[in-house]
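Colleague: Starting from these lines, generate the structure:
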Amino acid sequence: MNFLYPGFLFALLAIAVPIVIHLFNFRKFKKLYFSNVQFLRAVQEQNSSKEKLKHLLVLCSRVLAVVFLVLAFARPFIPSPGEKTQIAGPNLVSIYIDNSYSMETLNKEGNLLEEAKRKAKELAGAYGMTDQFKLLTNDFEGRHQRPVNREELISMLDDIKISATGRSLQQMINRLQTDVLANRNEVAYLLSDFQKGFVGIQRIQTNPALSFSFIKLNANSLPNISVDSVWSLSPVHLPNQAEQFVVQLHNYGDEDAADIPVKLRINNQQKAISSVKIAAGKTLKDTLSFSGIGPGWQKGVLSIKDFPLTFDDELNFTFKVTAELKILSINGDLAERAIKSVFATDAYFKLTEMPESNIRYSAFPEYSLIVLNGLKEPSSGLAQQLKLYVQNGGSLLIFPDLEASAAVYNPFLTGLSLPAIQQLNTGPAIASTIESENSLFKDVFDDIPANIDLPQVNRYFSFADQSSSNKEHILKLPLNKFLIAKYNVGAGKVFLAASSLSSKDGNLARHPVFVPLMFKIAFSGSREQPFYYTVGKSEVLQNDKINLAANQSLKLVSAQSEVIPEIRQTPGKTLLFVADQIKKSGFYNLQQADTVLSVVAFNDNRSESDMHYATENELKALFSKQDIAFYNSKKDTLSMHIALKNNPTELWKLCLILAVVFLATEILLIRFFNPIKNTQTT
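Modeller: This is a model prediction of the structure:
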């Protein structure tokens, strides 16, 4: 039993008053003299016992009357089983409505979202007129998360729509627990279908000051196939060249799916079609090939036909087809012309050459790759400009001049955060080893035979640092030395060769591996943005460096909306923070004023695709011994359960009645319970 106003219990000290009166009853008796003591003793024994009984009964009546009167003012009540102690004042009721795509599922009562709204209105009706309510949905709208009365709550419930934003159960509980006060009656109800993807598998902690109740909306598990992801097999995209894209499909159903049509559209033109069969609960990868696309930004859509759930049947993605790749070669006076010979074979590469004596530093940002070919005396100023270029995402390839001294090259290399030259090695030709696992050699070799012809060198530099953590070997030499290695510097990368391209130093420039290696290094300088982002999950977008004035801004524009992101500049990148401003899937143009800088794609979160639901026991297991109430929406008595749960048995009326009863008992005892006087005469 609990008390609404326990402070009144101090008034129980008042029971001392009738007790004191009883103990110190100073009644004065009149003396009577009798000649026969035997008669006197008989009268005393008979009247004294009845008098004592009367006084005790009156005392008990007075004490009990005081006790129950005090209890009536203290407002005693018996709480419902498992409920926390009630505090004086109105209730604050938080209601979470799951408005994700899975709530579009139909059951006997119609749409799950509409059922959730009806149940929420039932909940509101089970509370008093002075209680307040807070509404929460997946959208985290500010207008919802504030206390309102019942009428305002019902109005907001009617406005809830299906949202593309997906959340987790832990996220929702954390949000509901914001600003919880221990001295306030707060309860929270979560109405959802409780998909397994929404619930998760991690233990969930709740605030004991907030009472949680889960109301599970029942839906049947539905078969569903989603377009999960897409990626390209090509490192770069060239105009009118063959392209290969891999699409991954997922069958979330319990039965095999056959003859699922897969279509690929690029810029609203169908480019490929396929038909697949997917086993139950499995994923499938399918490769789609196409060609004939021009330069510029491409908007791709992969689609299937799958009913009844269709929100995950399309996947939007974007990529850029570049018309050319700009390369700068800075040549020493006696440098070999191998670089020019390689990149002149393909019109896609636009090679610009500069002599070592006349370098235009301001032109560096225009190029995807800069090659230093046999520089005799690289300066510290060049190192400073190249380091800035690399840190901002550029790629640098260095072929040293072996005739130059280490004293000349080491300050330059150190300025680029590269290892210093240790010594020049000369002697018989040494064969290198290809690091076939390196990403640069992906798709270059189908198979590497044991007796493959490898590049050889007669002279090469060895470097002081052979085990740097940011280094990757591309072509290796014996004793853990390298012929070509890659170093990550800032947002870019530096490819450092240990030998020159001169024929007297080795046969690297004439070896068959040289051309594909140079192409791969050039392609690695192309920075491709992600194919797509996820609504409600991707809050930061990456873009190539965008130079903006102090008062300039960027905007993301779609056919239905316009978003102004927060901008943050980092080395080589411009980061766009969109938070939760993107509400719908589709294509968005990144614009500076009216100029389109890039195109980004957004897709709905695939976490809603798995239409399997957590059971009550699975939910309880996540909360361990925490006190969580569970309700089943199939029961029509939900509001009755809630009313009983939140309206404990109050006892103040009973206490008041008992106080009156004992006062009446006292009066009756005093008036009608008189000892019988036995008078004996002689």
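
Colleague: Please make it C-alpha for all contacts and neighbour counts, starting now.
Modeller: Noted.

Colleague: can you give me how far the host helix or strand of Leu302 is from the chain middle?
Modeller: Element membership for Leu302 (DSSP states H and E) is strand 296-304. Remark: strand 296-304 is offset 27 Å from the chain centroid, using Cα atoms, centre = their mean, to the nearest Å.

Colleague: Show me the contact partners of that strand.
Modeller: Strand 296-304 has contacts (Cα atoms under 8 Å, 6 or more residues apart in numbering) with 227, 247, 260-268, 313-323, 587, 598-599.

Colleague: make it 6 Å
Modeller: Residues from elsewhere that reach strand 296-304, judged by Cα atoms under 6 Å, 6 or more residues apart in numbering: 261-267, 313-321.

Colleague: One more, so I can put them side by side:
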Amino acid sequence: MQFLHPELLYALFLLLIPILVHLFRLRKFQKEYFTNVKFLKKISSETRKSSQLKKWLILISRLLMLTAIIIAFAQPYLPAQGSNAAVTRKLIYLDNSQSMQLRGPKGELLASSVQSLLENIPENDKLSLITNDKEYFNLSTSELRKELSELDYSPGSLNFEEIKLKAGNYFKNKNSAKNELILISDFQQNINVPTQQDSSAINISFIPLKPVKPENISIDSAFVQNKNTEGIEIKLLLKSNTEIEDPVSVSLYNNEDLLTKNTADFNEENEAETIFNLKREALSNAYFEIEDNGLIYDNLLYFSLNQNPQIQVSVISDSSADFLQRIFTEPEFSFHNFSLQQLDYKVLSSSNLIVLNEIPEINSALSQNLKQFYKNGTVICLIPAQKAQPNSYNLFLKELNAPVYGEETEREQLITGISFEHPLFNSVFEKQISNFDYPKVQSFYRVSRNQNAALSLQDGSPFLLQRDQLFMFAAALNSENSNFKQSPLIVPSFYNMGLAALKSPKLYYQINDRDQIDIPVSIGQDEVLSLKSEESSVIPQQQLFPDKVQIFTNAIETPGNYRVMYGKSDLGKLSFNEKRTESKLVYTHPESLKNIRNFESIDKYFENAKASGQTKPLWKWFVIFALFFMSLEMLLLKFFK
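Modeller: Predicted coordinates:
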């Protein structure tokens, strides 16, 4: 037998007190005179012997009662035998994703889980726990209570393999006979739990949490549907995981000011959309908002509208470039046209897009400058000339590690292949088309590699392809060789090419995605741009170019509207939102999976762990013994004469 609190056994020394009281007989006797005591002598002798026995029995019962009480407080137990005696090291995964905001039987799923953990963890135990964004190893209950009281919801979530990998790294250097991973989550399908567990050195237990009402409406996405010099149309898409009969109100705010309010009706697919018409002006802190009884995080969608700078387009051409001038118009574009003999390299160096329109060759001076411009982030579009010798093109293309031109083929070909997923066309067509009035070419050049082709000829060879910042046509676009200028494809091809030349900020970006954004500003080598919101400030990863700074957005962890700051100068706004993967509320049911231990609640898990744990407690037996000896003492006092 062992004791959980052996220090309390020192209280057994207190048993000396009743023993000393009994031995020293502190009670004083008083003489009483009686007329004749002769007949009492025999009775007095017998009574004295009976009284001594009674006192000894009462003393022993009291000592045994006090001993049982003291031992009960010391919490005796019998050590477990066999497999139950092995040391079990536990690691708990507590899901703190946004879907844990829903209410369960005892309140919000995350808050009630934290409370249950703190109530069930023994005070003298050390616990290791991980969440989607934090790790707590070997903390006492008091330390863990402080940490979990500040636990917030995470914008991302781990899948099952990532959780298992973290557990494997944790248990790797730990000397324990049994390792156990306990997962506490609502188990949405994006956790990707396998249908059957493989044999592993880690025992896995699942505690699925179930919300009372898994219903939710979310603002799914927003995008610019149309824009012109006067205004801009933004389409907002809403989704629900249940049928919604009544229209949902959507509000548009800038700071705390309500700009406008629309309603959205849900269709049979539980989707709704509404359109906001805005003036073409910058908004400092804009967001859409709905009211919903489900999740909170997806009721807001932050977005930004900035005054975009003009995109600088330069065309080097020995033939007419009027069709390009009609596409690259103000105020979005600033158009410059040069002949091969009259180049302004200062203007070219500040251009975002350079179009080489049917020039017969690329001389060495132009090639070296173009190579430097390309290295600095300038987009280059090459339209070959007819009857040209492609060698000068190819020398330049090889410098860029790009595909090269072969010999010119004089055969009529239709332009029939449209890559609807290519960035030039992914937002042009509402659906894929097959009855298109295809343009054609009379002659074309074969291209060595058919990679990332936006448009293809009917024989499968590329007509327009992209290699990083380089766009290449396979044929001249003049009227004698092609009717591509009269095709509806020409405007989106060049217009989106121009927009791609300057990576202007979108309405918003998603947290944890690695997007790159061009900020048109020149800064010193030792200077940086920062992103500031009302709550935080971040210095993102960035790359300097002569006329711009390219920033990467994967360092943002908190949703909101951010100002792009250069010192004290405000260069524009960027908005970030959390991904809507947690809004679907489509759950996995672990109880239907094979070879997996499931528990109804955290309380049930710890009850099971204690029942099959390492010890057999004995304190209840000693309480029973104490009650028995106390009852025995009372009987002795009342009935023993």
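
Colleague: Out of the contacts of strand 296-304 of the first structure, list just those in strands.
Modeller: 261-266, 314-321 (DSSP state E).

Colleague: rewinding a little: if any of the contacts of strand 296-304 of the first structure are buried, put those into a ChimeraX selection.
Modeller: Buried subset of those, written as a ChimeraX selection, criterion 16 or more other Cα atoms under 10 Å:
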select :262,263,264,265,266,313,314,315,316,317,318,319,320,321
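
Colleague: Stretch 226-233 of the second structure: how far from the chain's middle?
Modeller: On Cα atoms, centre = their mean, the centre of stretch 226-233 of the second structure falls 34 Å from that of its chain.

Colleague: just stretch 102-118 of the first structure next, same as before
Modeller: On Cα atoms, centre = their mean, the centre of stretch 102-118 of the first structure falls 25 Å from that of its chain.

Colleague: mind listing what's buried in that stretch?
Modeller: Of the residues in stretch 102-118 of the first structure, Ser102, Met103, Glu104, Thr105, Leu106, Leu112, Leu113, Glu114, Glu115, Ala116, Lys117 count as buried by neighbour count, 16+ other Cα under 10 Å.

Colleague: Quick one: map Glu233 of the second structure onto the first structure.
Modeller: Matched by TM-score structural alignment, Glu233 of the second structure corresponds to Glu243 in the first structure.

Colleague: Look up how far Gly490 of the first structure lies from its match.
Modeller: Here the criterion is Cα to Cα, to the nearest Å. By it, Glu243 of the first structure lies 31 Å from Gly490 of the first structure.

Colleague: Next: Thr534 of the first structure.
Modeller: In terms of Cα to Cα, Thr534 of the first structure sits 27 Å off from Gly490 of the first structure.

Colleague: what's the answer for Leu190 of the first structure, then?
Modeller: With Cα to Cα as the criterion, Leu190 of the first structure and Gly490 of the first structure are 46 Å apart.

Colleague: Which one's more surrounded, those two?
Modeller: Leu190 (25 against 17; other Cα atoms under 10 Å).

Colleague: residues contacting the more buried one?
Modeller: So Leu190 of the first structure contacts Tyr96, Phe214, Ile215 (Cα under 6 Å, 6+ apart).

Colleague: So the last one: helix, strand or coil?
Modeller: For Ile215 of the first structure, the assignment made with DSSP: H, G, I helix; E, B strand; the rest coil gives strand.

Colleague: need the contact list for it.
Modeller: Taking Cα under 6 Å, 6+ apart, one finds Leu190, Leu191, Tyr631, Asn632 in contact with Ile215 of the first structure.
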